[in-house]
Each structure stands twice: as structure tokens, then as C-alpha cells.
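In: Predicted model and sequence below, questions to follow.
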Amino acid sequence: MSSINGTASPAAQESQYGYTPHEGIAILFLTLYGISTFLHVAQATYFRMWWLFPTACLCGIGELVGWSGRLWSSFSPDLGNPYLMQITTTIIAPTPLVAVNFILLSRIIGRLGPCYSRLTPRLYTRIFLSCDIVALVVQALGGGIASSSQTIATANLGSNIMLGGIVFQFVAICVYTALGVDFLRHYAASRPVRALISSSERGVLDARLKVMLAALGFSTLVLLIRSVYRIVELADGWHGKVITTEVYFNVLDGGMITLAIFTMNFCHPGIFLGSPKGDREGMLMKQLPGSSASSLA
């Protein structure tokens, strides 16, 4: 992909970043992601929440690979392999973390009362996890095309495909957020939007659930900020001001994902949400034939 940079500037000829990544910053983020990933593995094992391995843990591993590439580039800024290694993984890695938010909202809705939600908890996981998988595939396809390109046209094609995947993911997060806010509004007003399955369907919003909701809201916010940054970055092009300014990447990508992944360490669903077996829809669905309400447990 060296042809992307062509003869744009002396800095571009020296480094595909347009700058040389700072070694200390790379080490800092590697340390932070290493700690968070280790904690997620330990917490997922302790609470037997195996779905966190292909989501939060996978995100941490992907970020470690990406920031390893940036650390490598801090010593050899002119090499192509570490650049490709970091640009592909840091774009794709947060996608599994977004899935954590999708799953958690469905669990919270199941706990507080599915009658206040436009969608059932099962539909939340099916629809939004499917969107997440599509976004992941599209971003990976774009990254593969860009990293193997030999011409500027092919590199731009890969960039545009990655941009499409990120925009699709951004839209999915926005729709998910709007539905989540709508659910909370109807729950607070005790105004069901769907027929009650049982007279005792309304759950109690206790202190732990409030913490989990606050953590979910904060995590969603920083992931949205990161998505907006990536959209602007890729739309600006390979030589644009955004992609060639290191501080934007460090703060708006590395920083935002660090906040999101640590939020789920400090406000872990195993502590503040507990087992999905307690979800009201989960208990009710178990009574129905062919149910698999706990399939994501």
C-alpha cells in the first residue's frame, strides 16, 4: 500500500502515517488494553459469562495487536506491515465491544419489563448483533482490500468500503440508542407499548441496575464519539488532516475505546446485572415451547 502515499510530502514518504507514532503513547495504550483484557478474561471466567470472550475480550486482543503495530512503527515508521497491521485492527477491534452494549440492553429490558420496549429482548440481540456482524465483515473486507492494494484507486476503494461499514455501525448504534431511550421513557411513565405477558412483568430499577444503565449510556456515548471520528477520518482521505494528526487518533480512538472497555470492567454485568436467568422475559419464555431465552448466557 506504499503507493497510497506516493509523493504527497516528505513526511508521507518517510511514514505512511504522516507522522511517527510516539513510543510512550503506544506503550501506555498497550499497558491499559493489556490490563483491561486480562480483567475481562478473569471476570468472564469468574461469572461464567462466556459471551464476553468473543466480545469484550476479543476487542481487547484486537486493540493489543493494533497498538503493537503502532509501537513497531515508532521504531520503523517507514515499514508498511506495522502500518497495515494497526490500521486494520484498530478499525475492526471495537466492533465486538459494541455487541456488549447490544446484549446488555436486551438483558436490562428483560429485567425491567419487555412490555415497555418496542422490541423484545430476543429481537434486540438478533437484530443488532446481526448488524454488528455485517459491520464487522464489511470493515474487514475494506481493510483487506486497502492493505493489499497496489494502486491509489484500489486503496481508496478499500477505504470507502471501511467507511461504509463504520457508517452502517454508527446508524445501528443510533437506532439502538433511540430505542433504549424510548424504553426508559415508557418504563418511567409506566406506559407499556406492548401487551403485558404477565401482571407482574414490571421489574424494579434498583441501585445496581441504575449503575449498569449509567455505564451502558457512557459506553455508548464514547463509542459514538469514536465512530464519528472514524467517519470523518476516512471521509477526509489517506492524506487528510485528520488521519495525519496523531493526537486525534490517540484521544478520539484510543482514548474512547479505553474508556468504553474499562467501563465494563468497573461496572461489570456479572456484578451489577447478574445472571440472565433472573430476567423476567427469560423466566416467562422458558414456559413457552421451543424457547431458548438463555441461549446467550
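Out: In hand now; what should we look at? Residues are numbered from 1 along each chain as shown.

In: switch to C-alpha atoms for all contacts and neighbour counts from now on
Out: Will do.

In: list the contacts for residue 237?
Out: Going by CA atoms under 8 Å, 6 or more residues apart in numbering, residue 237 touches 156, 159, 243.

In: Could you dump those into TSV with distance to residue 96 and neighbour count added?
Out: As requested, the contacts of residue 237 are arranged in TSV below (distance: CA to CA, whole Å; neighbours: other CA atoms under 10 Å):
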residue	distance to residue 96	neighbour count
156	25	19
159	20	24
243	23	22
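
In: Inside helices: which ones of those?
Out: Those of those mapping onto helices are 156, 159, per DSSP state H.

In: wait, which of the contacts of residue 237 is closest to residue 275?
Out: When these are compared for distance to residue 275 (CA to CA), residue 159 wins out at 40.7 Å.

In: Verify the contact between that closest one and residue 236 for me.
Out: No: between residue 159 and residue 236 there is no contact, the gap being 10.3 Å when judged by CA atoms under 8 Å.

In: give me every residue that touches residue 112.
Out: 187, 201-205, 279-280.

In: adding another structure so you can compare the two:
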Amino acid sequence: MSDAYIDYLPNLSANAFFAALFGLIFMLQLGLGVWYRTWPHMIAMLPGLLLEILGYVGRVLLHNNPFDFNNFLLYLICLTLGPAFFSAAIYICLGKIVIIYGENISRFRPRTYTTIFVSCDLLSLILQAVGGALASQGQDGDTSTSDTGVNIMIAGLAFQVFSLLIFMVLASEFALRVRNSPKSENDDFTSLRQSSKWKMFIFCLALATITIFIRSVFRVAELQGGFSSPLANNEVDLMVLEATMVSIACIAFTVAHPAIIAGRTWSSL
């Protein structure tokens, strides 16, 4: 398989499973988003889920023909870009969480968190998309342009990791301020904050953030070594650190969908 774009045949069952799983989550997110009218959350989640589906379809097609460059790009670009949309969904949630606990507790206004981090996510997405477009030129033998594209993709992913890290620091700092200022909390949402559903939502949001962060660090390391590196050609690592991590994040976001927790109140915050 020296002429193939990866040094192994992708496992058909595993990749078909993840394509189907993300397809199911897509339908659930669509239904919940339309029913509860959580448009920003739905708009953030659905493109990411569609990219995940296409990415694993690309890997299924690579199982049948590992020499097809278009299928390789479908897998590479879609699975690289998808989680950036999930990060945006996470960032949108923090602004609403600040309102529910109390804006006066927060260091920044709720909209400030959303604007800054969604903007960072958009920049990361643009870098990854441009990098993917340039990397696709490798089919024509333009290795210099292809290498430049890969480097831009790495820069986009690295920026995503940095943004997530800063987000986790600021979210943790806000949590500490909440803990130290219990009397300043928003009285309108006391019953919501005390419910088991809300605690599950916070746990699932933290879990989604950590798993997307782990996945993003993995993809930086994977692309840094190049397409021929051992890490880029180890399907077990990909299934664990990419597929499983992103799946956990998406399942967490579905089980603890914001509207399931807060109802249509969420969309009005």
C-alpha cells in the first residue's frame, strides 16, 4: 500500500458505526433544536455533525479504495473541521450560564464571553478550511502548496487548543467566583440551579469541553508529524482520541441538551 494515502485499510465496521452514530445524533439535535427553538445551539451543532458523518463516510470509502485522494480529503478535512462547531456550541453555553448564575458575579458580561470565543473559533475554522483547501493541491503534485496547507491547518488547530485552554481557565475562574459569592446569585433561576438536571448539564458541558480539548491536542500532534508519521497511520489512536472523544462530547450535548434542562427559557436568555 505504498501508493495509498494511509498505510492501513480503515476498519469498515468501526467507521460505519461512527457515521451512523453521528447521523443519529444529528437527527436528535435537529428535532430538539426545532422543537425548543434553540437556534444558535442548533446552528452550531448541525454543521459539525454533518462534517463528522461525511468524514467517516470518507473513511468507509477509503476501506474500499485507499488510493482515492478525494476520499482521503473528505475524511481529513471534514474530521478536522467538525469539532470547531462543537466548540462554538460550548462557548455559547457559557454566556447563558453566566446569566443564570448572575451577571454581577462574572468578570465579563455574558455577551463578551460569547463574542470573544466564538470569534476565536471562527478564526480557527477559517485557518483550518484554508489549510485544507491548500492541502488538497497535493493531488496535482504541488507538494510545496500542500505542505503549506498542512501547516495552516496545524496553526488553526493549535489556535483552537489555545482558545479552549483560555476558555477552561475563565470558566473555572467564574465557577470559583460563584462559589465565593452565593448570596449574589440570580434569584430568578434558584430552582433551576438546584435541580439534578442542571448539575447533569454542567457535568456534561465540562465533559464535552475536556474531550474536545483532548481530541484537538491529538490532531495537532497527528498533523505535526505529517501524513506518513506513525501517529497519522494508527487507526486505534484515531478511534480512541478522535472518534470516541468527539462522540462522548456529542452524546453529552444531546443527553444534557440545554433545552431539555431549561426548556424554552434557554432560547430567551
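Out: It's in. As the structure is a prediction and not an experimental result, all values here were calculated from the model.

In: taking the contacts of residue 112 of the first structure one by one, which sit in helices?
Out: For the contacts of residue 112 of the first structure, the ones inside helices are 187, 280, with DSSP H as the criterion.

In: Which two among the contacts of residue 112 of the first structure are spaced furthest apart?
Out: The widest separation within the contacts of residue 112 of the first structure, taken as CA to CA, falls between 187 and 279 and amounts to 15.6 Å.

In: Between these two, which has more neighbouring residues?
Out: In terms of neighbours (other CA atoms under 10 Å), residue 279 is the more surrounded of residue 187 of the first structure and residue 279; the figures are 25 against 22.

In: and the spatially closest residue to residue 275 of the first structure that is not a sequence neighbour, what does it touch?
Out: On the basis of CA to CA, 6 or more residues apart in numbering, the spatially nearest residue to residue 275 of the first structure that is not a chain neighbour turns out to be residue 297, at 7.8 Å. Taking CA under 8 Å, 6+ apart as the criterion, residue 297 of the first structure is in contact with 49-51, 275-276.

In: follow-up on the earlier one: out of the contacts of residue 112 of the first structure, which are buried?
Out: Taking 16 or more other CA atoms under 10 Å as the criterion, what is buried in the contacts of residue 112 of the first structure is 187, 201-203, 279-280.

In: What is the nearest of these to residue 35 of the first structure?
Out: The shortest gap between residue 35 of the first structure and any of those belongs to residue 279, at 30.6 Å (CA to CA).

In: Including secondary structure, distance to residue 32 of the first structure and neighbour count, could the contacts of residue 297 of the first structure go into a markdown table?
Out: Rendered in a markdown table, the data for these read as follows (DSSP: H, G, I helix; E, B strand; the rest coil; distance: CA to CA, whole Å; neighbours: other CA atoms under 10 Å):
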| residue | secondary structure | distance to residue 32 of the first structure | neighbour count |
| --- | --- | --- | --- |
| 49 | coil | 22 | 18 |
| 50 | helix | 22 | 15 |
| 51 | helix | 22 | 16 |
| 275 | coil | 28 | 16 |
| 276 | helix | 29 | 24 |
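
In: Between these, which sits nearest residue 108 of the first structure?
Out: Distances from residue 108 of the first structure to these, taken as CA to CA, are shortest for residue 276 (9.2 Å).
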